[in-house]
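> show me the folded form of this:
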Amino acid sequence: MTVRGLENFFKLRAFTQVFTFGPTFRAENSQSRRHLAEFYMVEAEISFIESLQDLMKVMEGLFKSATLTVLSNCPEDVELCHKFIAPGLKDRLEHMLKNNFLIISYTEAVEILKQASQNFTFTPEWGIDLHTEHEKYLVKHCGNIPVFVINYPLALKPFYMRDNEDGPQHTVAAVDLLVPGVGELFGGSLREERYRFLEQRLARLGLIEAYQWYLDLRQFGSVPHGGFGMGFERYLQCILGIDNIKDVIPFPRFTHSCLL
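As a prediction, this is how the structure comes out:
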């Protein structure tokens, strides 16, 4: 959750749905085709939402409504990209818009990857985060329709994601939306609003002192809520067929490059 995500949480006290859009900054040393040091993100926080299914409806609705708006308002620009950069993408986009997005669990995703005939650079195992090669394979396996992967291991996700209380596996109510050509586009979760669960998890991580202020926000009760973030440049990559994220932003800033 970014600083803006926390700001959204505070706003939930007055508004049930809060959306923000603005720059986001990443500190990791990445030179990949889908990472920038500064990028733009749509972030949402929604109160009184108690299931991943409800959260995924908002995510799918945002993707489809935004895409339909772009296709209707900027047909010439989109057609130019599809003609010279990504032939056939228009049909693939229509295929995505016509069909309901698929849903699989993290556990199912790992089993699919283990049974794949493809040799991966990173061996898929339960408890290991999915890499870009895994994400792209899963989308192809699902017929090039966007696919939600839900219920990730607790150890892979931040402390604020809601505990599923599902025994030995111990997963959290997290969700990533994987799309053709890009991999992960959305990331979100239900938030842990239960004080006792938050306190216990922060204690296990040794973070009680650092995040006492976060606990205080829920000391006298909270509301069920969830949220997500969508990378804007990755979204443009998806609908325009641009392979490198540095080509969808006027001034790409990444490690060792901070041109104005």
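> switch to C-alpha atoms for all contacts and neighbour counts from now on
Fine.
> can you give me the helices for the chain?
Secondary structure of the chain (DSSP state H): helices at 3-11, 52-73, 75-84, 89-98, 106-114, 132-141, 195-205, 212-216, 232-240.
> how close does the closest residue to Ser189 other than its chain neighbours get to Leu259?
Ranked by CA to CA, 6 or more residues apart in numbering and with sequence neighbours excluded, the top spatial neighbour of Ser189 is Ala174, at 4.1 Å. Distance from Ala174 to Leu259, counting by CA to CA, to the nearest Å: 35 Å.
> more neighbours: these two, which one.
More neighbours surround Ala174 than the other of Ala174 and Leu259, with 29 against 8 (other CA atoms under 10 Å).
> that one touches Asn151, doesn't it?
Yes. Between Ala174 and Asn151 there is a contact under CA atoms under 8 Å: 5.3 Å.
> alongside the first, I'd like the structure of this one:
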Amino acid sequence: MEYVRQFPHLRCRTNAFSSLLRIRSEATTAIQSFFRDKGYVQIHTPVITSNDCEGAGELFQVEPTGHDSDDSNPHFFSVPAYLTVSGQLHLEVMAGAFSAVYTFGPTFRAEKSQSRRHLAEFYMVEAEIAFTESLDDLMKVMENLFKAATEHLLSFCAEDVELLHKYIAPEQRDQVDLMLKRKFNVISYTEAIDILKSSSQNFTFSTEWGCDLQTEHEKFLVKHCGNVPLFVINYPYELKPFYARDNQDQPNHTAAAVDLLVPGVGELCGGSLREERLNLLSQRLAQAGLQDSYAWYLQLREFGSVPHGGFGMGFERYLQCILGLNNIKDVIPFARFSHSCLL
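Here you go, the predicted structure:
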């Protein structure tokens, strides 16, 4: 798999990669069918946006080549524009008109990483659900989506899945069967930190309350909890973006956020309830100095809102989890990452 990665124009002709592409195509169909059957409205969220949803600053800025700028407006658009890192904020707009919406498309991160986990261009499945005040509702959708898509693949792509399991990840089929059979586990972030601190393993990164969970922590927690998918809920408030709902709990100040961790990969899904209370959202945006650029976001609350929440699932990471492939570059037709944009 690693060797043929340098020949993106030819690797689709190998048995393993052609099987992967058929699985990828069928997984796309399975995900679309899941949301359609549940009554979700598909939204084509924009690839070009003026919003940095994640707030991480890892953005590709969009400007035309040979554009004649002027001093009054050096940009092609009226404001700086970027390739999207998430369709979430646009889905929140639509959740004010429909009770359940989703999008499935490319997203971009300008992260200078050549690790096995990261791509500069990848696909995200994102959903937003109105009239929910519970993380349980979000977790139910995540678990049902994962299991429904996987059962579809095992039914409609049995030979292709078997080929990859047999020659690349021989123990993965038992792992997949276990994930389908068992109910996903749920622990709080505080419980996760307690587990990490009480373990005898030496971690590279800190395991103190308030730290962000790293891949090594995520994989350890999954194994510790039975090697089945694991929901971690109620993260420290300061770790989450401005839109995450404030639990207003003391002494540990947390946000109503959830990550789904899976064997072999770590984080697969991330989501939260959204802050629908105008006064709290205004305070958070003011603290971050974002009240002007996100005035439209506040208007979604000013002009009528409901409790809502949503999540995103990395499509390539999902395929890695099901097929047992170690490198994310091997589950996408044309991999783009730092210092590499072949073809």
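> TM-score of the superposition?
With the length set by TM-score structural alignment, normalised by the length of structure 1, the two chains reach a TM-score of 0.97; 260 aligned residues with a CA RMSD of 1.1 Å.
> farthest residue from the center of structure 1?
Within structure 1, the residue lying farthest from the chain centre (CA atoms, centre = their mean) is Phe220, at 30.0 Å.
> translate the residue nearest to Ser189 of structure 1 into the numbering of structure 2.
Taking TM-score structural alignment, Ala174 of structure 1 has Ala257 as its aligned residue in structure 2.
> which residues touch its match?
Contacts for Ala257 of structure 2 (CA atoms under 8 Å, 6 or more residues apart in numbering) come out as 135, 233-235, 240, 244-245, 270-273.
> and for Phe21 of structure 1?
Per CA under 8 Å, 6+ apart, neighbours of Phe21 of structure 1: 40-43.
> just the buried ones from those residues?
For these, a burial check counting by 16 or more other CA atoms under 10 Å picks out 40-43.
> can you put those in TSV and add distance to Phe122 of structure 1?
Shown next, in TSV, are the buried ones among the contacts of Phe21 of structure 1 (distance: CA to CA, whole Å):
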residue	distance to Phe122 of structure 1
Tyr40	28
Met41	28
Val42	30
Glu43	30
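> now, which of the residues you listed lie within strands?
Among these, the members falling in strands (DSSP state E) are 40-43.
> show me the one of the helices of structure 1 that comes nearest Asn29 of structure 1.
The minimum distance between Asn29 of structure 1 and the helices of structure 1 falls on helix 132-141, with 16.3 Å, by CA to CA.
> what residues are up against the residue nearest the centre of structure 1?
Of all residues in structure 1, the one closest to the mean position by CA atoms, centre = their mean is Gly187, 1.7 Å from it. Counting by CA under 8 Å, 6+ apart, Gly187 of structure 1 makes contact with 174-177, 228-230.
> run the last query once more with 6 Å
175-176, 228-229 (CA atoms under 6 Å, 6 or more residues apart in numbering).
> aligned to Asn93 of structure 1, what sits in structure 2?
That one is not Asn; residue 93 of structure 1 is Leu. Match for Leu93 of structure 1 (TM-score structural alignment): Val176.
> any idea how far Ser206 of structure 2 is from that match?
Distance from Val176 of structure 2 to Ser206 of structure 2, by CA to CA: 31 Å.
> who's more crowded, these two?
When Val176 of structure 2 and Ser206 are compared for neighbours, Val176 comes out ahead with 20 against 16, by other CA under 10 Å.
> what's the neighbour count on the closest residue to that one other than its chain neighbours?
Excluding the flanking residues, the one nearest Val176 of structure 2 by CA to CA, 6+ apart is Ile322, at 6.3 Å. The tally of other residues near Ile322 of structure 2 (other CA under 10 Å) stands at 25.
> and Ile322 of structure 2, how close does it get to Leu342 of structure 2?
From Ile322 of structure 2 across to Leu342 of structure 2, the span is 26 Å (CA to CA).
> next: His152 of structure 2.
The gap separating His152 of structure 2 from Leu342 of structure 2 is 32 Å, by CA to CA.
> separation between the match of Ala174 of structure 1 and Gly312 of structure 2?
12 Å.
> try Arg116 of structure 2
According to CA to CA, Arg116 of structure 2 and Gly312 of structure 2 sit 20 Å apart.
> so who does Tyr237 of structure 2 touch?
Tyr237 of structure 2 neighbours (CA under 6 Å, 6+ apart): 253-255.
> buried ones only from those residues, please, as a PyMOL command.
Filtering these down to the buried ones (16+ other CA under 10 Å) takes a single PyMOL command:
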select buried, resi 254+255
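> any idea which of the contacts of Tyr237 of structure 2 is closest to Val161 of structure 2?
Using CA to CA, Ala255 is the member of the contacts of Tyr237 of structure 2 that sits closest to Val161 of structure 2, with 38.3 Å.
> aligned partner of Ile145 of structure 1 in structure 2?
Checking TM-score structural alignment: Ile145 of structure 1 goes with Val228.
> not counting sequence-adjacent ones, nearest residue to its match?
Closest to Val228 of structure 2 by CA to CA, 6+ apart is Met179, at 5.5 Å.
> same check, this time on Ile49 of structure 1
With CA to CA, 6+ apart, the residue lying closest to Ile49 of structure 1 is His225, at 5.0 Å.
> so the one you found makes contact with Glu45?
No. Applying CA atoms under 6 Å, one finds His225 of structure 1 not in contact with Glu45, separated by 7.1 Å.
> neighbour count: those two, which is higher?
Using other CA under 10 Å as the criterion, His225 of structure 1 and Glu45 rank with Glu45 on top: 29 against 23.
> aligned partner of that one in structure 2?
Glu45 of structure 1 maps onto Glu128 in structure 2, by TM-score structural alignment.
> residues in contact with that match?
100-101, 309-310.
> now it: how far from Gly309 of structure 2?
Distance, Glu128 of structure 2 to Gly309 of structure 2, using CA to CA: 6 Å.
> same check, this time on Met124 of structure 2
Note on Met124 of structure 2: its distance to Gly309 of structure 2, by CA to CA, is 17 Å.
> skip the chain neighbours and tell me the closest residue to Val93 of structure 2.
If the residues on either side of it in the chain are set aside, Val93 of structure 2 comes closest to Leu300, at 7.1 Å by CA to CA, 6+ apart.
> aligned counterpart of that neighbour in structure 1, please.
Match for Leu300 of structure 2 (TM-score structural alignment): Leu217.
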